[in-house]
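In: here is a sequence together with a model predicted from it:
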Amino acid sequence: MAPTVHSAKITLSCPLFSAEFDPRNNGRLFVGGGGGEGRSGVGNKISLLDTSRRDEITEALELSLSRDEDSVTSLAAAPQAGDDEHSLVVLAGINSSVAEQKKNNNQHMRSFRFDAPQKIRSTSTEVGDEGDETENKEQQKEEVIPGKTESLSRASLFRFKSGADAGDCYQRVLRLSPWRKPKTDGDKSSSEPRIGAITTGLAKSGEIVFFSVTESPTESDVIGRIRLGANEEAEDVDFASLEFDPDQTTDARGRFRVAYTNGIDVMVGEVSSSTRSNAAPDVRCVYTIPLSSSGSRPKFRAVRFLSPTAILLLQNAPNRSGSELVLLKLPKTKDAQASVLRRRKLPRTVKIGLGLDVCALGTNPVGQQQTIIAASGSDNSINLWTVEYGPNRGYENIKSYTTLRDVHPFSMTKLCFSTFIAPRPSHHSRCASAKG
């Protein structure tokens, strides 16, 4: 019998291209999109959705953006160390107007602050007739404090040419390193520093920019750049923290392993949050898709770390002939290549895999781990799997959990999990999808 999966749906006023949960609260989902510049009747916006109920999604807060600029193409939730529980920063990729781009001024990195609506409960005592204290009654009152939004900053981090010859280049991917819960409740200073990466889309020569995640990222926060070749772009990028990697012999706080793919190659390197440089980090190719006998190659669509030494990729076969998951084990030496640990084909109805995300369910005292995997397909389905890891046996087979069919009437543009926070037994993870 298939497991019960609770679901809810909401339809907003514009097509959506990006989505991410507040990593501290799986009842808050940020989505962004729009009709772009000058598209009559369809605005651009970022919305905060209340997903705290299993059977209902409501729009808690809406930030309307200029119709004279591009739509929201990517976003990330970036709570800062000093933020209150209801407040956080949202970073977004939004191109400046075409007129500004022709002036070589494309401020594509935007920063906003969202303060979620709050419900404040208080108790008052109603005194009985003639001051009789035995008839005093307590009344519960609830006050709703409206939410608010604030635009914080806009900046240009890419170094691509933004003038008349720039074409349709935009900020395609915005990915942050994993959020870690502070070591002690209420200790806002103990959270791990985070870094981020943005990649170009439709650029004549692709670029990846790494930056320190601040409230208002600027060029001074850049910690590294990778300039790709002509007509080469990063399909996806991901991070894994090295702080708890058992293979590290020194303090690795603030150090991250990064992986990205250009569709054919998988590149891996290390980035530190303490670096301030425009130099390229040291990355190397650990895996290349072999050329088939017919002369064609599959292509990687997405990449996610399962651990600092294991990477999961979504791979599409040529000519819309299917999709599969590929699990790689990273080499321990610089001159070695990654090895394929597991493969798992998506159902035949999936001609192309569209999106991939994973959610780690924590590690027990003996080092065993379980991870949930979600992949969206061209047949408007979301396939869910689990994969287990043990220190002695390694990664087991990728096992099917369930399939969600006909999730949207059109192709999905984004798929994401919320953060699973252990060990509270009441916590669980949510999965969100969006369509354009």
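Out: Perfect, I can see it now.

In: okay, CA-based contacts and neighbour counts for the rest of this
Out: OK.

In: against T363, how distant is A422?
Out: 9 Å (Cα to Cα, to the nearest Å).

In: what of A164?
Out: Distance, A164 to T363, using Cα to Cα: 52 Å.

In: between these two, which one's more packed in?
Out: T363 (15 against 12; other Cα atoms under 10 Å).

In: which residues are in contact with that one?
Out: Q369, Q370 (Cα atoms under 8 Å, 6 or more residues apart in numbering).

In: what does R180 give?
Out: R180 sits in contact with S191, E192, where contact means Cα under 8 Å, 6+ apart.

In: doesn't it belong to a strand?
Out: No: judged by DSSP: H, G, I helix; E, B strand; the rest coil, R180 forms no part of a strand; its state is coil.

In: H427 should be in a strand, yeah?
Out: No: counting by three-state DSSP, H427 is not part of a strand but coil.

In: so how many other residues sit close to G229?
Out: G229 has 11 nearby residues by other Cα under 10 Å.

In: which ones are touching the residue lying closest to it once chain neighbours are set aside?
Out: Spatial nearest neighbour of G229, excluding adjacent residues (Cα to Cα, 6 or more residues apart in numbering): S205 at 5.7 Å. Counting by Cα under 8 Å, 6+ apart, S205 makes contact with F160, R227, L228, G229, A230, N231, E232, E233.

In: same deal with A302?
Out: The neighbourhood of A302, defined by Cα under 8 Å, 6+ apart, consists of E235, D236, V237, T261, L313, L314, Q315, G355, L356.

In: could I have the PyMOL command that selects the buried members from the residues you listed?
Out: Here is the PyMOL command that picks out the buried ones among the contacts of A302, judged by 16 or more other Cα atoms under 10 Å:
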select buried, resi 235+236+237+261+313+314+315+355+356
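
In: second structure for comparison follows:
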Amino acid sequence: MSPKVSFAKTTLPFPIFAADFDPFNRGYLVVGGGGGEGRSGVPNQIAVLDVQDRSTISTVAEIDLSRDEDSVQSLASLATQDGLITFAGINSSQTNQNAGKNDHFRSFEIKYPPRKKQKTDEEKGHVNSLGRNSLFKPTPSAKSETYQRLLRLSPAQKRAGGSRRIGAIATGLAKKSELVVFNATTSTPGSEDIITRIEPDGGAEVADLDVATAGTDEFSVAYCTDYNIYEQTYQYDFSKKQVQKMPNGPRRIHQMPFPDATENPASRPKFRALRFLDSQNVVALLNKPGRTGSELRIYHLYPTGPAIMTLQMSLPSHIKQAVSLDVCALDTDKKGNRQSVVAVAGQDISIEIYTINYTRNTDTFSRFRSYQSSKNVHPQQMTKLCLSPFHSPARAQGPDSQPSTDEKKPKAPMHPGPQYIRLASVSYGNTVVVDTLPLSPLDPKDKDSRYVLSHPDDERFQRIAYTYFAFLIPLLMAYLVHFFMYPEVSVATRLINVLPEPVRHRFGTPVPLPVAQSFGSAVHSTASSIVASDVPTAVPGQQRLADLLSVPGAEQNALVVRHDPANTGVAVDVHPDKQALLAEHAEAKHWHELSDEHKAEWKRRLKAAGYWVESEGERVLKGVMFSTYAGLVGQAAGEILREL
């Protein structure tokens, strides 16, 4: 977990299936759930939680619902001046359903308690039922298990005069799936507020849906089934309750490709959830078949024709299946750029938080960047994940717009107070966890700067660090290989030789390393380069004679060790033709033909130059021949010809 992120946790007396933040982000979370119909001891409730404090969660209002009816399955809220109008999906009793009456759409009025600064004797808020209705078509089957599984509202716009919103609901477990779009400007929408009804092709169940604001009184509704994504745009006149649909029916903007003919047709991934990033881009959550993983994909929508997938990312391998998705779009700058926060809940009770940046000039998104990964968030499976909305705060006036004759008067702050978004997750195990994520201005020097969760400077550092380690790890592995191959070589020489060729020459001519026979053809190539020349080649003093003996094919060559006062006192030449050398130097002598004085002198010189050590013994020198070569007649030591 990011060190700046704080979280709070609480346990309620009922399993939680639905959650929704205050649309104006005033620090309240509404949750609902329960034990359902006829389950003794487990209540059906809607609770209002105060999550303003980053370390604690407190219940400020609640309502007990009938235990003769189903539990709360979905929630969404409209903001009022001092509270909320909350819509909920609650099925009527089974008796009423059998009679063909299911008032599944409920509405509640929530009154917030006064904050601590306005503390009064009445500290608790209130939740009151406002009404109930049925928006789905009546079900002919007496034993129908249809319920209102999905409920979404268009985003709230924080304006002085408020904003007009629409909503959409969809069935679950229905024999014939249905989606209803409705006018959400009334406290209890009825049949007269229905904008349109949609029956998905083939009766496929709607996996998820979302609503976006595309313009003034213009909205876009997108929904997905297992293998398809659909979209329809509505221009709605709220006063006349008239709608213009574009197109007349929902258009399929994407179909999951069928697998190859040799594969199982059921091996296609399935859509699990989707959310609008803006009115022209949606992010979809997919689950691969056989619990083999999950993906996030971004699709760009066009006015006509199919959508195009513009980005794809696999979720971490520990997420075999994902269960929930939500998005929070942060504020934009003058150029239209913005950052969005994407949260995903996995079936392994983990949560992944990502950020993604949108550039208006190119109409493109950056790659997903991981911001936080949390595991074992709840004791049992999560049922819902939701992010609070973010509204750009009112900026304080800058110093230039505040003329004052009082020089001691404090200047207005460049930015408002700390800004946060919150992430709530709920579970079957009655638990609620709220993470508070701190935002920061993109440009602290600009008082009108947009806010980000992940700063580009941090992202740049992450990329640099990744590149650095991507280079360092192979370099370290190469160093270790050289260390075990050539333990006698100095550290400086080893480091220079593992560098890339262009970089290596910046440090001067690299020092050839000893050749080890056991390393195959690559080493054999190095050995061949040593002995290929017909001209005697000097071998650097850092190599021992024992190393040169291991060169493949060395039995056809000869080593000449001669006196070299200009360097280390000893030099080694490689001769490709031993017989020609013997014919040229008839006075050559073998090692056993040398006097003890000459042997001792050459041992001293070879040790001083690093070609030979006492522990190797004379076995390395046996078979060597001497000659009065290169003007060394009469000196204490002569030349050595080492026969290989």
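Out: Done, it's in. The shown structure was predicted, so the numbers you read here are calculated from the model rather than taken from an experiment.

In: on that earlier part again, V31 of structure 1: which of the contacts of S205 of structure 1 is nearest?
Out: E233 (24.4 Å; Cα to Cα).

In: and that closest one, how far from A92 of structure 1?
Out: Taking Cα to Cα, one finds E233 of structure 1 at 19 Å from A92 of structure 1.

In: any idea how many residues pack against the counterpart of D278 of structure 2 in structure 1?
Out: D278 of structure 2 maps onto S307 in structure 1, with residues paired by TM-score structural alignment. Neighbours of S307 of structure 1 under the rule other Cα under 10 Å: 18.

In: just the one 3 residues further on next, same as before
Out: Residues lying near A310 of structure 1 (other Cα under 10 Å) number 19.

In: cool, and P290 of structure 1?
Out: By other Cα under 10 Å, the residues close to P290 of structure 1 number 12.

In: ok, it to K299 of structure 1 distance?
Out: 10 Å.

In: and for T11 of structure 1?
Out: T11 of structure 1 is 32 Å from K299 of structure 1, by Cα to Cα.

In: same check on N104 of structure 1?
Out: 33 Å.

In: compare neighbour counts for the two and give me the winner.
Out: K299 (20 against 16).

In: ok, the more buried one touching N316?
Out: Yes: assessed by Cα atoms under 8 Å, K299 of structure 1 is found in contact with N316 at 5.3 Å.

In: now for these two: what residues contact both?
Out: Counting by Cα under 8 Å, 6+ apart, nothing touches both K299 of structure 1 and N316.

In: and the strands in the stretch 251-400 of structure 2?
Out: 270-278, 281-287, 294-300, 308-314, 322-329, 338-346, 351-359, 364-365, 369-374, 382-387 (DSSP state E, counting those that start in this stretch).

In: so how far is the fifth one off the chain centroid?
Out: This points to strand 322-329 of structure 2. Per Cα atoms, centre = their mean, to the nearest Å, the displacement of strand 322-329 of structure 2 from the mean C-alpha position of its chain is 14 Å.

In: and N91 of structure 2, helix, strand or coil?
Out: Secondary structure for N91 of structure 2, judged by three-state DSSP, is coil.

In: what about it, distance to R106 of structure 2?
Out: Separation of N91 of structure 2 from R106 of structure 2 (Cα to Cα): 9 Å.

In: K320 of structure 2 now?
Out: Counting by Cα to Cα - K320 of structure 2 and R106 of structure 2 are separated by 35 Å.

In: tell me which of those two has more neighbours.
Out: In this view K320 of structure 2 and R106 are compared by other Cα under 10 Å, and R106 has more residues nearby, 22 against 18.

In: export the contacts of A302 of structure 1 to JSON lines and tack on distance to S411 of structure 1?
Out: Shown next, in JSON lines, are the contacts of A302 of structure 1 (distance: Cα to Cα, whole Å):
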{"residue": "E235", "distance to S411 of structure 1": "18"}
{"residue": "D236", "distance to S411 of structure 1": "19"}
{"residue": "V237", "distance to S411 of structure 1": "22"}
{"residue": "T261", "distance to S411 of structure 1": "23"}
{"residue": "L313", "distance to S411 of structure 1": "20"}
{"residue": "L314", "distance to S411 of structure 1": "17"}
{"residue": "Q315", "distance to S411 of structure 1": "18"}
{"residue": "G355", "distance to S411 of structure 1": "10"}
{"residue": "L356", "distance to S411 of structure 1": "14"}
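
In: list just the nearest of the contacts of A302 of structure 1 to T123 of structure 1.
Out: Nearest to T123 of structure 1 among the contacts of A302 of structure 1, with distances taken as Cα to Cα, is L356, at 46.7 Å.

In: just give the nearest non-adjacent residue to whichever residue in structure 2 pairs up with that closest one, would you?
Out: Matched across to structure 2, L356 of structure 1 falls on L325, judged by TM-score structural alignment. Leaving aside its sequence neighbours, L325 of structure 2 sits nearest to V344 (Cα to Cα, 6+ apart; 4.7 Å).

In: tell me who's in contact with the residue mapped onto that neighbour from structure 1.
Out: Per TM-score structural alignment, the equivalent position to V344 of structure 2 in structure 1 is A375. A375 of structure 1 sits next to L314, G353, L354, G355, L356, D357, I382, N383, L384, L415 when contact means Cα under 8 Å, 6+ apart.
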